[in-house]
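Engineer: The sequence and its predicted three-dimensional model are supplied below.
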Amino acid sequence: MKNFLLSFLVFILLINYIPHVYAIEEKPQIVGPTAVLMDFTTGQVLYDKNMHQRMFPASTTKILTAIIALEKGNLSDIVTANDDVTKIDGNAMYLVPGEQLSLEQLLYAMLLESANDAAVAIADHIGSSIEGFADLMNKKAKEIGANDSHFVNPNGLPNENHYATPYDMALIARYAMNNETFRKIVSTMHYQIPPTNKFNKPRDLWISNKLIKPTSFHYDGADGVKTGYTVAANQVFVGSATRNGHRLISVIMGDEGANIWSDTIKLLNYGFNNYNLVKLVDKGTIVTYAEIGKVKFKLPLVSKDAFYYEVPKGEENSIKSKVELNNDINAPIKKGTILGFLKYTLDGKEIGSVQLLANETVYKNSIGTYYNESKTNVVKDHNKIMTYIEFFSGLLVVLLAALLWRKKKIKAKSKYIFTK
């Protein structure tokens, strides 16, 4: 019995030392004609199905509308609805011309229940007109990097000149999810707008995202983003989910019916099951030291930014790093000066780099001694002292030279007198 227990314990210990081997799952087969799965932190694409194909974005357009409103307006702004809010088809909160709501209330109506009239009221308020707001949308899209998209309205109603790609929508969603207020709104289950000056009943708003709602498609960690549908666009969904600090952004455009939800779940599962987000260096980490001068004064170099990378599970230790410093690093050096790079490779291919900055200001005095920033005041005092020393040393040399010259002259004169 003792031998059996001992063997069993040895077996358990050996199992713990066996390295885990991961096999990447085959890419999921989804019904939707176009899709992309993107890592939120790095922007890496983990799955691509025609991600650069132009499609109608439908109401996922409102992601861009919302972020412009959040950046250019204030949540407490009072917005007065114009007559054009009654001329919009599709989902609505049934605004009345002259009705006043806060920008925050309109954002909830637009993002939770996809109210097209709320989007129009926001556009009129921020851009003065639909056309003016569309200009802001296209400018913002280009700033984000969504270069293959074009917008003509704030709600996504069909128009041949209103299009986007799954990749561009992922970039826009990634940008939007950096905004705390946006994240709060798109993950809110229910919101109520109290009676207004034109509407005597409260409006109850419920989220349309079935990954967040308690439905058969509920997904653990789902925290955004926006649904969309028109006959021309078919089903469109931009999703977000976070697990253990690891957020993924999914986009599917042109899908059929409930497939939009099952396809999204397939994408998210593929990402979470097969990839890990690895932090390779944190911002401000001392990476190496630059040796300055013949005395090899050591200046600490720190990473300008943090660096993350998505890697297939099991390959976390396959990433290699290499420090490359500038040539001829000489003092004086100001803190924050770029002095090199920390470069990362995976399977021999460079995957990114981080700038290395001087972590201190370095001085060099006249006799070749180096001082760092922590002794800045000492350096200044030292330099003053050295200046005085150099001045008086020079003065002493001049005086000695004058004395020697005078002595030599007197000696020569004495010799002349004696000879005569």
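Structural biologist: Everything's here; your move.

Engineer: make it CA atoms for all contacts and neighbour counts henceforth
Structural biologist: Fine.

Engineer: now the helices for the stretch 251-400 of the chain?
Structural biologist: Counting by DSSP state H, counting those that start in this stretch, one finds helices in the stretch 251-400 of the chain at the ranges 259-274, 376-419.

Engineer: distance of the closest residue in space to Y289 that isn't next to it in sequence from I338?
Structural biologist: Excluding the flanking residues, the one nearest Y289 by C-alpha to C-alpha, 6 or more residues apart in numbering is P300, at 4.4 Å. Separation of P300 from I338 (C-alpha to C-alpha, to the nearest Å): 12 Å.

Engineer: try it against this one:
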Amino acid sequence: MSNQIFNRALKIVGFLALSAAFAVPAADAATAKRVIVKKHHVTKAAASKKVVATRKSMRFEAAGRRQSVIHAYIPAKPSFGQIAGLHSAQDPLDLKSSVALVIDQDTREVLLSKNDHAVLPIASLTKLMTGVIVSGAKLPMDEMITVTQDDVDTEKGSSSRLRVGTTLTRGELLHLALMSSENRAAHALGRTYPGGLATFVSLMNAKAKMLGMNDTSYVEPTGLSSRNQSSAQDLATLVNAAHGDPMLRELTTSPGYQVAVGKRTLQYNNTNRLVKNPEWDIGLQKTGYISEAGQCLVMQTKIAGRKLIMVFLDSAGKLSRLGDAERVRRWVESNPVAEHKVQISASAKQIDG
């Protein structure tokens, strides 16, 4: 068999093998992870070929002739909401978030609700409560805090631009945690709280209970753990409480911030691009993402003269939470107040991970 014919046959066999092992339904293709596969070696003997796959790479395992497989697709890890079937709930706005809640902040009128009592992981929305505890303690914001190895993420293995040994003020760390969702900053704030991390987490849970957030539990201050869980109803309560703190309003809506680290100046930006959009009047916001939670967003904003609180959880795509917020804004602006009532529910209350 000529090399050309062999190579073509090998590519077909490899493609079919990968397709069979890792076929992604069309409906799931948008959430599949694209994996770039590096060059690998294969032998000419078809019987010796073996497809090996991990989440990070795919290759033909053998020694011999060098070939390449260009792309493969591995389904993304499903969120708790996807596992529970929450995305089956339909709504008139075609929201991509499986959980949503929009309420009038002044009257408490519910304009839209969708699976709003489902209890799910909340990712970095956790940091909003972290900010509430730090701000409420009236600790000195100019006190210097050093990032240590204890602040390095062992839950998800995420990276950080704050190296171990970096020293910033408490105020700077709080700014980075709330604006750009800096995990080491949030963890350092909890670790250095008087009484330590355990005391800090207990205060987070106590504050939640005091606010009536009975569906909420925290195990750490960053949101990297999927055991930090809440419901849209509880998160709306938290947003309302946090909005009463001028410092939290300022830090969460700051479009960008610079910190000096040694001889370097690091530029951080807000994780919510809507804060820079002139069409939006945002008083407080926080984003979040881990695979178990999906894309999450909470906001206090003013639309058509009304102060609204928005909660979006378990959105499937990176930009879809912002798209959902835009859909709600257009809906509120274009419809009479009397028509602003939509309720959808198709979920179990508690989602266990």
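Structural biologist: That came through, no problem. Small disclaimer: the values here were computed from a predicted structure and weren't measured.

Engineer: Overlap of the contact sets of P300 and I338 of structure 1?
Structural biologist: Common contacts of P300 of structure 1 and I338, defined by C-alpha atoms under 8 Å, 6 or more residues apart in numbering, comprise A358.

Engineer: in the stretch 51-200 of structure 2, which spans are strands?
Structural biologist: 51-53, 58-60, 65-67, 71-75, 97-104, 110-114, 120-121, 144-146, 167-169 (DSSP state E, counting those that start in this stretch).

Engineer: Which of these has the highest mean neighbour count?
Structural biologist: Counting by mean count of other C-alpha atoms under 10 Å, strand 120-121 has the highest mean neighbour count of those, with a mean of 32.

Engineer: Distance from the chain centre to that one, please.
Structural biologist: The chain centre lies 11 Å from the centre of strand 120-121 of structure 2; the measure is C-alpha atoms, centre = their mean, to the nearest Å.

Engineer: same question, stretch 171-188 of structure 2
Structural biologist: Distance, stretch centre to chain centre, for stretch 171-188 of structure 2: 15 Å (C-alpha atoms, centre = their mean).

Engineer: Now do the buried residues in it.
Structural biologist: Across stretch 171-188 of structure 2, burial judged by 16 or more other C-alpha atoms under 10 Å covers 171-188.

Engineer: Among the residues you listed, name the ones in helices.
Structural biologist: 171-179, 183-188 (DSSP state H).

Engineer: For the strands of the stretch 51-200 of structure 2, give me CSV that also has distance to D234 of structure 2.
Structural biologist: Shown next, in CSV, are the strands of the stretch 51-200 of structure 2 (distance: least, C-alpha to C-alpha, whole Å):
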stretch, distance to D234 of structure 2
strand 51-53, 41
strand 58-60, 42
strand 65-67, 54
strand 71-75, 31
strand 97-104, 10
strand 110-114, 13
strand 120-121, 11
strand 144-146, 31
strand 167-169, 31
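
Engineer: Just confirm L346 of structure 1 contacts I319, I think it does.
Structural biologist: Yes: with contact defined as C-alpha atoms under 8 Å, L346 of structure 1 counts as touching I319 (4.8 Å).

Engineer: which residue in structure 2 lines up with M253 of structure 1?
Structural biologist: Counting by TM-score structural alignment, M253 of structure 1 corresponds to L313 in structure 2.

Engineer: sorry, back to before: give the equivalent position in structure 2 for the residue nearest to Y289 of structure 1.
Structural biologist: Counting by TM-score structural alignment, P300 of structure 1 has no partner.

Engineer: What is the neighbour count of P300 of structure 1?
Structural biologist: Using other C-alpha atoms under 10 Å, P300 of structure 1 has 17 neighbouring residues.

Engineer: what about it, distance to G73 of structure 1?
Structural biologist: 43 Å.

Engineer: Please report how far I130 of structure 1 lies from I389 of structure 1.
Structural biologist: Distance from I130 of structure 1 to I389 of structure 1, by C-alpha to C-alpha: 73 Å.

Engineer: neighbour-wise, which of those two wins?
Structural biologist: More crowded of I130 of structure 1 and I389, by other C-alpha under 10 Å: I130, with 21 against 12.

Engineer: residues touching the aligned residue in structure 1 for M141 of structure 2, list them.
Structural biologist: By TM-score structural alignment, M141 of structure 2 lines up with L75 in structure 1. Residues near L75 of structure 1 by C-alpha under 8 Å, 6+ apart: 102-104.

Engineer: just to revisit the earlier point, go ahead and confirm the match of M253 of structure 1 touches V99.
Structural biologist: Yes: contact criterion C-alpha under 8 Å: L313 of structure 2 and V99 qualify, at 5.0 Å.

Engineer: Need the residues touching each of those two.
Structural biologist: By C-alpha under 8 Å, 6+ apart, the residues touching both L313 of structure 2 and V99 are A232.

Engineer: Which parts of the stretch 51-200 of structure 1 are helices?
Structural biologist: Going by DSSP H, counting those that start in this stretch, the stretch 51-200 of structure 1 shows helices at 61-72, 103-112, 116-127, 130-144, 166-176, 180-186.

Engineer: packing partners for the third one?
Structural biologist: Packed against helix 116-127 of structure 1 by the contact rule (3 or more C-alpha pairs under 8 Å, 6 or more residues apart in numbering; DSSP states H and E) you find helix 61-72, strand 78-80, helix 103-112, helix 130-144.
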